[in-house]
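**Q** A predicted structure for the sequence below; I have some questions about it.
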Amino acid sequence: MTPTEATLTSAAVSAVISIIVNAVGILVQARRSARERADKLHDQLRGLVALLDRGLFYAGFDREDPVEMLWAITDVRTKLQLNGAAYVRDDITAKAFSEIRDALYNMEMQIDGEFPEVARLARTKGAERVDRTQTQQQLGPTYGAAISRMMGLRTTVWSATQRIHARLKSLSA
């Protein structure tokens, strides 16, 4: 091998090594970026799931009040919408949050149609605590019926929340 050929071969080897080093650096950066995106999504989902950790979704019948329940349904739906829950960068969780949001909205509309007094009181009282005895007297037999109707929402929310938790678990792995 002549000195010129050795120089060319050495230059070629150096060029190949440089390309490999650059490619490895790009791959490492891409992997780091993917992990950072996954971590960001995980944190976003945990924050959105925290919005669902309310008595509305698990308290017993005797601990519920229809006015407070309807107010909480509206509050959770609004917060999910404002935080873009249905538009997270993950199809599985976006669909689950959309189901929850739609179920909450549909329940609001059902209560507004079937129990207009409950809807009126929820709009009037807002987030302030209500006197359950007074509300029971005002609503009469519709008090318990409205609670039962809204408790029916829990199955849909629970099912969607389980899918979100499963996705969170897979993102943590």
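**A** In hand now; what should we look at?
**Q** Only C-alpha atoms from now on, for both contacts and neighbour counts.
**A** Noted.
**Q** measure residue 70 to residue 145 for me?
**A** 13 Å (Cα to Cα, to the nearest Å).
**Q** out of the two, which sits in the busier spot?
**A** Taking other Cα atoms under 10 Å, residue 70 and residue 145 do not tie; residue 70 has more neighbours (26 against 15).
**Q** Leaving out sequence neighbours, find the closest residue to that one.
**A** Setting aside the residues directly before and after it, residue 70 is nearest to residue 122 in space (Cα to Cα, 6 or more residues apart in numbering), at 6.3 Å.
**Q** is it true that the one you found touches residue 71?
**A** Yes: Residue 122 is in contact with residue 71 according to Cα atoms under 8 Å; the separation is 5.4 Å.
**Q** mind checking the SS state of the residue nearest the centre of the chain?
**A** Nearest to the mean C-alpha position of the chain, by Cα atoms, centre = their mean, lies residue 48 at 3.9 Å. When classified by DSSP: H, G, I helix; E, B strand; the rest coil, residue 48 comes out as helix.
**Q** okay, pairing it with this:
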Amino acid sequence: MQRVAAALQAQGHPHMPQMLDDAARTAQQAADALGILVGQVAKSIIFRRKSDDVAVLVVTSGDRRVDEKKVEAHVGKVGRADAEFVKARTGFSIGGVSPLAHATPPVTLIDRDLLRFDVVWAAAGHPHSVFPLHPNDLTRLTGAPVVDVVQEPAPPAAA
């Protein structure tokens, strides 16, 4: 969390990480703790790029599922990253992966669905810590492009 706070401060971000009373390891837990929509949680998903073993970070809305084929169209073939890989590459444990301040800089993609919100909340390096930001701040803070990398939402059920 200190690494994330230092990175935010160095880039002039106005909001520092906050500690929550309860863990926010999932988007739903974070949304419940913050009293926000689950889509306002900027969840960080790590993949392992097969060609060079580099971490690929996808930041998306908590109410969306990442489409691996869309990710691969941007970065090449990817596979699932286990907890050991995530910790070694990012310096964070699953459930607390921040979109910035990684131990080794990942290839990062930001899903455009986040832009539907004025404020989103991201993990700050610990399962109990988060920080608020505007979705466009993710691009500024990470240098990552905004792309479409999620599955299409299911249509509403007929009444």
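**A** That came through, no problem. Here the structure is a predicted model, which is why all the values come from computation and not from measurement.
**Q** Just the TM-score for the two chains, thanks.
**A** Scored by TM-score structural alignment, normalised by the length of structure 2, the superposition of the two chains gives a TM-score of 0.26; 70 aligned residues with a Cα RMSD of 5.0 Å.
**Q** what's the spacing between the residue nearest to the centre of structure 1 and residue 19 of structure 1?
**A** 43 Å.
**Q** And residue 118 of structure 1, by the same measure?
**A** 69 Å.
**Q** And the two? Which one has more around it.
**A** Higher neighbour count among residue 118 of structure 1 and residue 19: residue 118, with 26 against 12, using other Cα under 10 Å.
**Q** ok, and the closest non-adjacent residue to that one?
**A** In space, residue 118 of structure 1 is closest to residue 67, 5.6 Å off (Cα to Cα, 6+ apart).
**Q** Pull out the buried residues from the helix or strand where the one you found lies.
**A** Secondary structure from DSSP states H and E places residue 67 of structure 1 in helix 66-82. Residues of helix 66-82 of structure 1 classed as buried by neighbour count (16 or more other Cα atoms under 10 Å): 66-77, 80.
**Q** Who are the contact partners of residue 47 of structure 2?
**A** 55, 56, 57, 58, 78, 79, 80, 81 (Cα atoms under 8 Å, 6 or more residues apart in numbering).
**Q** Could you give the number of residues near the residue lying closest to the fifth one once chain neighbours are set aside?
**A** Using Cα to Cα, 6+ apart and skipping the chain neighbours, the partner closest in space to residue 78 of structure 2 is residue 49 (4.3 Å). For residue 49 of structure 2, the neighbour count with other Cα under 10 Å is 19.
**Q** any idea how far residue 74 of structure 2 is from residue 49 of structure 2?
**A** In terms of Cα to Cα, residue 49 of structure 2 sits 11 Å off from residue 74 of structure 2.
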